[in-house]
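Enquirer: Have a look; sequence and predicted model below, questions after that.
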Amino acid sequence: MEHAKRSACRTQLTKAINAINANLSGNSTIEEITQSMAKLKLGLDNLKEADEKILPLLKDNLEDEFLKSMEYEETATSLMSRLEYRKQNLSSTSYLIITRTRMRDFSSRARSVKIPQLETEFFLQHDA
């Protein structure tokens, strides 16, 4: 039973990793990246839980089992870092676009404000 659960967890995590890698190079939104991060974390958490239950039951090839578990964790952690980096870049880009849009709106409103003409005679009379 525990072997089947761990196998299913590995399959789930592998599918999530492959899907994320395929979509990471595209134009993902912040929401899609956040969802991918959640799926990746869930898959990794499920696999860790399954590993904790099955590793004490194993007698042979323990080193291989530990190495395989560490490979999954390393791959998922690396991908999580890439997702976080991409998310931060998208957030920064979104902030810049919003800021530029607001500045353009402010600039166009500022150009439409009419400032009264100053009377130059007043200044000339008081300077003399």
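Expert: Structure received.
Enquirer: C-alpha only now, for contacts and for neighbours.
Expert: Noted.
Enquirer: Check which element follows the strand or helix carrying residue 108 along the chain.
Expert: Assigned by DSSP states H and E, residue 108 falls within helix 62-111. The first helix or strand that comes after helix 62-111 along the chain, using DSSP H and E, is helix 120-127.
Enquirer: Alongside the first one, take a look at this:
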Amino acid sequence: MDIPLMGGEYTWSNNHTWSRLDRFLISPSWELQFPDLNQKRLQRLCSDHFPVLLDGGGVQGGRRPFKFEDMWLKKEGFVDLVRNWWNSYLFKGNPSKVLAGKLKALKKDLKTWNEQEFGDITR
């Protein structure tokens, strides 16, 4: 499947003849995955080919990454609260699995606690 070329019709020229030789081809599943894909013809500098850039249309917004807030440390009892949560999590498996499970559970608890204590502080 050919995708749209922005910035010009042709990708090759010897200054007498123009042709579209260079292109990205994608499968239908790629088109579903990246609906805003297009090709951009860039300025040619020293070749008879124009460079072609595949543009994915930017990063799709997803979940906000988890951020530890400094203000939490100022809240009285916070460190003890985290320690109690951490010690209450029971996971089995190798040490890295246990650590990953505890971190995931702590993240969930911190997010819930943050909303209860400070409300929605979305940036």
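Expert: All right, it came through fine. Remember, it's a predicted structure, so these values are computed and weren't measured experimentally.
Enquirer: Can you calculate the TM-score here?
Expert: After superposition, the two chains reach a TM-score (TM-score structural alignment, normalised by the length of structure 2) of 0.25; 57 aligned residues with a C-alpha RMSD of 5.2 Å.
Enquirer: Tell me the gap between the helix holding residue 108 of structure 1 and the middle of its chain.
Expert: Relative to its chain's centre, helix 62-111 of structure 1 lies at 4 Å (C-alpha atoms, centre = their mean, to the nearest Å).
Enquirer: Repeat that for stretch 10-25 of structure 1.
Expert: 15 Å.
Enquirer: what sits up against it?
Expert: With C-alpha atoms under 8 Å, 6 or more residues apart in numbering as the test, stretch 10-25 of structure 1 has contacts from 36, 39-40, 43-44, 47, 76, 79, 83.
Enquirer: Mark which of these are buried, thanks.
Expert: Buried members of the contacts of stretch 10-25 of structure 1, counted by 16 or more other C-alpha atoms under 10 Å: 36, 39-40, 43-44, 47, 76, 79, 83.
Enquirer: Would you mind giving these as JSON lines with distance to residue 5 of structure 1 added?
Expert: Shown next, in JSON lines, are those (distance: C-alpha to C-alpha, whole Å):
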{"residue": "36", "distance to residue 5 of structure 1": "22"}
{"residue": "39", "distance to residue 5 of structure 1": "17"}
{"residue": "40", "distance to residue 5 of structure 1": "17"}
{"residue": "43", "distance to residue 5 of structure 1": "12"}
{"residue": "44", "distance to residue 5 of structure 1": "13"}
{"residue": "47", "distance to residue 5 of structure 1": "9"}
{"residue": "76", "distance to residue 5 of structure 1": "19"}
{"residue": "79", "distance to residue 5 of structure 1": "23"}
{"residue": "83", "distance to residue 5 of structure 1": "27"}
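Enquirer: Check those residues and tell me the two furthest apart.
Expert: 47 and 83 (19.8 Å; C-alpha to C-alpha).
Enquirer: how much space is there between the residue positioned nearest the centre of structure 1 and residue 35 of structure 1?
Expert: Centroid check for structure 1 by C-alpha atoms, centre = their mean gives residue 87 as the closest residue, at 2.8 Å. Using C-alpha to C-alpha, to the nearest Å, residue 87 of structure 1 is found at 11 Å from residue 35 of structure 1.
Enquirer: Now stretch 97-114 of structure 2: buried residues?
Expert: For stretch 97-114 of structure 2, burial by neighbour count (16+ other C-alpha under 10 Å) applies to 101-102, 106, 110.
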